[in-house]
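> let's see this in three dimensions:
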Amino acid sequence: MPRSEFLPPSPPEPASALSPGPGAVARLVRSLRGLPSAERWWGPGCAGLPGWFQAESTPPSDATPRFRELYAQVRRGTPVLPAEANRHLYLLVKGMLGDELFGYLEDNQLRLERRGLDTEAVSVDTEGSLEANVAKIRKALEDAAFFRRSVVLVGHSKGAVESLSALAMYPHLRTGVRAVVALQAPYGGSPVAHDLMASPEMRRVVDIALPLLFYGVSRSVEDLSYPRRMDFVRRHPYPVEIPTVSLASSRDSRRSLLWPVANYLRQRYGLASDGLVAAVDAEIPGSRVVRLDDLDHAQAALLGIPGLAPYHPGDLTEAMVALALE
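Here you go, the predicted model:
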């Protein structure tokens, strides 16, 4: 097969110019005809890249024991939030496909509101580029500063990366931020995003599916690949002076809906992951890190089936915020 057939396609049209229309699914199926067999889909891989930033940055400190104490207290109904918690505005930032998933981050936000805290969801485009969403987070932080509100940022997955990126890029935003809670953030990159973008065949699927089905842009996935994250983090290192807690988790269980992806990452690279993010990539430099080996990527932001989900999103968020404000 000629080499030219393996080159990435031209960038898709802007999402606003695309409309699914009655024949959208049929067009998508036709566009995927002729793809090579599955074993070639995942490209050269990302071996050796996960955790690349750890040798270049301030190591995190382990706060897992303290988190477990706080989480147990939350489960018993014991108040854990400090008195100062009521003085802050809590900005929540959704991750990839967050607008498409029913109940995503809702229980996390509802728990904070039930504790009497002011919350607001930042209106990011969950299938949009990092650059566009950083601009929205910047505006939200500047608006809070205008009204002299201190802020606690709570981001999940890609939303956490965008929150961290806004603070790394714009020093003037940092003075108004009391703390950051980064839940399962692919700070160093995502092996899944990397493998999707590294394979021309899989990149073609993303280039077609995101605009057609979700009005998104494929750059939202590429922004989380290792080359993109390496370039960004080296130009904009995260300021370790901001009180930050990070959740780095993994789960290798067939009871997890993300087990097939987690199994792929473990079999191919030997990675402990939550199904989308390698645990080592979620440990934010200079943060207090909580390391859990029984939580997948969905369970921190979506209510699970009782008995199958080991953590409750609201309980998890309350304990993480209390840890961040200590």
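
> when you work out contacts or count neighbours from here on, use the C-alpha atoms and nothing else.
OK.

> and the contacts of stretch 120-132?
Residues from elsewhere that reach stretch 120-132, judged by CA atoms under 8 Å, 6 or more residues apart in numbering: 89-99, 133, 136-137, 140, 159, 162, 210, 214-217, 219-220, 223.

> contact partners for the residue nearest the centre of the chain?
By CA atoms, centre = their mean, the chain has its centre lying nearest to residue 157, at 1.0 Å. The contact partners of residue 157, taken as CA under 8 Å, 6+ apart, are 94-96, 182-186.

> alongside the first, I'd like the structure of this one:
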Amino acid sequence: MQDMLTNIWRLTSYISNRFIQFIEDLVHRDANRWTRNFRVTPVLFSSVQCSKGYTDSTSSQPPQIGGENNGISERKVSNNCKEVLVDKRSVVINVNNIFSIIPSILLKSLTLPLFGVQYAWSLGMAPWRYSFLCIRCTQVHIHRIKSRAWKTWHGSSDDIGWLQHAPEMPPVQDGTSRFLELLSDIRNGEHSLPSSFVYLLIPGLFSNHGPLYFVAPKRFFSKMGLACHIAKVNSEASVEHNALELKQYIEEIYWGSGKPVMLLGHSKGGIDAAAALSIYWSDLKDKVAGLALVQSPYGGTPIASDILREGQIGDKATRRIMELIICKIIKGDIRAMEDLTYEKRKEFIMKHKLSLDIPLISFHSEASMAPGVLATLTHIAHAELPSLPLLKFSIDESDSYVESGCQVPVMIPASAAMAVSALNLRLRYGAKSDGLVTCCDAEVPGSVVVRPNMKLDHAWMVYSSKHRNSNEPNACEMCEALLALLVELGDTKREMEQIL
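Below is the predicted model of the structure:
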């Protein structure tokens, strides 16, 4: 506070010195102008007298003076009269200048005290103005903190489920009953997937760092003699970047096999596949037979929005941390997470419409929040190590076992993490979710929605685990049921087109 008052005193002293210097320069300039106006009027009264004598001489004869000095006097009178004419003009000009300068001097002499009073008033009011300024700045700062706190607490309350309230969005159809029927048939050994398609599995975000991603479903389909591939895309890239890569990948598969492609995307993989069909539909409409989005945040996810939302408390620090993790450590792109926010999803969906000419399936589930899941903190998954030829010399097992590799248990705290996240979303927003994606945001407008009454978290397809309960289907069987339902929808759609 003392430094602040010192700075104010220095500022006022500087302003007062400049004001006094300005007044002195103004007075000095007026004095110089006054001196210049009077430089040709040294004999004002004599000139006036001579002018009077000149006027008198024109009306009557000048007095005659005897002696030799008479001629000299006449010459002097004539010369003085000439000077009088010149001085008369100069006197008139100088008088006009006098009458023009006097009001200016009087005005300045009257306004100078007013300036002084105004300046003194400004100096007196400076502390009060500074106090009011500090109060105003404090109010603005408090209002900004309140706004940030409210935005942080409010979060994604207005964004969750926006697809159901958006105008001109087609309604969804419920296909859960038919899905459960197909799933029951599959568990009883009835497999109906045709070999006339190529099945492409598209992994989600951070799948490049998960070696178990879609490994079990791919092996499951391959054992049935089906052509199945896992899309080799950079999961940490933006949606538009992956859409172009998927478009090229689909075209390569189609021209190589001559078969249309069935797409199944999990999490961000479903968003990338939908973006590829939305942007490059004219190139892919004859090459793609259907799309199934499994637990995909088609409308957005509150997790990404709450982390990257601008204007909330700690937004810049949080963004720097995410950029450090995604860009520096994982070597990805921060836009991969930005594209999953509600703001980006709204912008993309309004700009690129997803065609309804192909069958679409939306699958979502709800994570279990039971105390037992929260307390375990681990899920025992089984990772498969690559086959090593040297193992033949160290173990006495068949070659088929060695070539297939061996499985080792891996402790993955996925279920507990998803349960905690689902509990947070339920308590904060009152929304059901699988831990990362709310159920309402996973429903694509115009699609057939599958809502199984099963407690499955977002990572149920990521890891491969042994059955703790043989009555529950695994990820491979559920993927097959989804694709089988997708094939049926395609057949039904073609029959309706033929009838029409």
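
> TM value for the aligned chains?
TM-score for the superposed chains, counting by TM-score structural alignment, normalised by the length of structure 1: 0.82, backed by 288 aligned residues with a CA RMSD of 2.3 Å.

> rewinding a little: just the contacts of residue 157 of structure 1 now: which is nearest residue 251 of structure 1?
Taking CA to CA as the measure, residue 251 of structure 1 lies nearest residue 184 of the contacts of residue 157 of structure 1, at 12.3 Å.

> which non-adjacent residue is nearest the residue mapped onto that closest one from structure 2?
The alignment partner of residue 184 of structure 1 in structure 2, by TM-score structural alignment, is residue 295. Distance criterion CA to CA, 6 or more residues apart in numbering; nearest residue to residue 295 of structure 2, sequence neighbours excluded, is residue 364 at 4.8 Å.

> aligned partner of that neighbour in structure 1?
With the correspondence set by TM-score structural alignment, residue 364 of structure 2 lines up against residue 248 in structure 1.

> now do the contacts for its match.
Shown in contact with residue 248 of structure 1 (CA under 8 Å, 6+ apart): 183-185, 279-283, 289-292.

> helices of the stretch 151-300 of structure 1, start to end?
158-169, 191-198, 200-214, 219-222, 226-235, 259-269 (DSSP state H, counting those that start in this stretch).

> in CSV, list the ones you listed along with mean neighbour count and distance to residue 49 of structure 1.
Below are the helices of the stretch 151-300 of structure 1 laid out as CSV (neighbours: other CA atoms under 10 Å; distance: least, CA to CA, whole Å):
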stretch, mean neighbour count, distance to residue 49 of structure 1
helix 158-169, 26, 18
helix 191-198, 23, 8
helix 200-214, 21, 19
helix 219-222, 22, 15
helix 226-235, 16, 7
helix 259-269, 17, 10
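
> how about those helices in a markdown table, adding distance to residue 177 of structure 1?
Formatted as a markdown table, the helices of the stretch 151-300 of structure 1 follow (distance: least, CA to CA, whole Å):
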| stretch | distance to residue 177 of structure 1 |
| --- | --- |
| helix 158-169 | 9 |
| helix 191-198 | 29 |
| helix 200-214 | 32 |
| helix 219-222 | 25 |
| helix 226-235 | 20 |
| helix 259-269 | 34 |
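
> and of the ones you listed, who's closest to residue 53 of structure 1?
Across the helices of the stretch 151-300 of structure 1, closest to residue 53 of structure 1 is helix 226-235 (CA to CA), at 7.8 Å.

> where does that closest one end up in structure 2?
With TM-score structural alignment applied, helix 226-235 of structure 1 matches the range 342-351 in structure 2.

> mean distance, the matching stretch to its aligned residues in structure 1?
On superposition with structure 1, the mean distance recorded for stretch 342-351 of structure 2 (mean CA distance after the TM-score superposition for structure 1) is 0.3 Å.

> now do that stretch: distance to the chain's middle.
Centroid separation for stretch 342-351 of structure 2 versus its chain: 13 Å, with CA atoms, centre = their mean, to the nearest Å.

> do stretch 145-153 of structure 2 as well
Taking mean C-alpha positions (CA atoms, centre = their mean), stretch 145-153 of structure 2 and its chain are 17 Å apart.

> now do stretch 238-251 of structure 2
That offset, for stretch 238-251 of structure 2, works out to 24 Å (CA atoms, centre = their mean).
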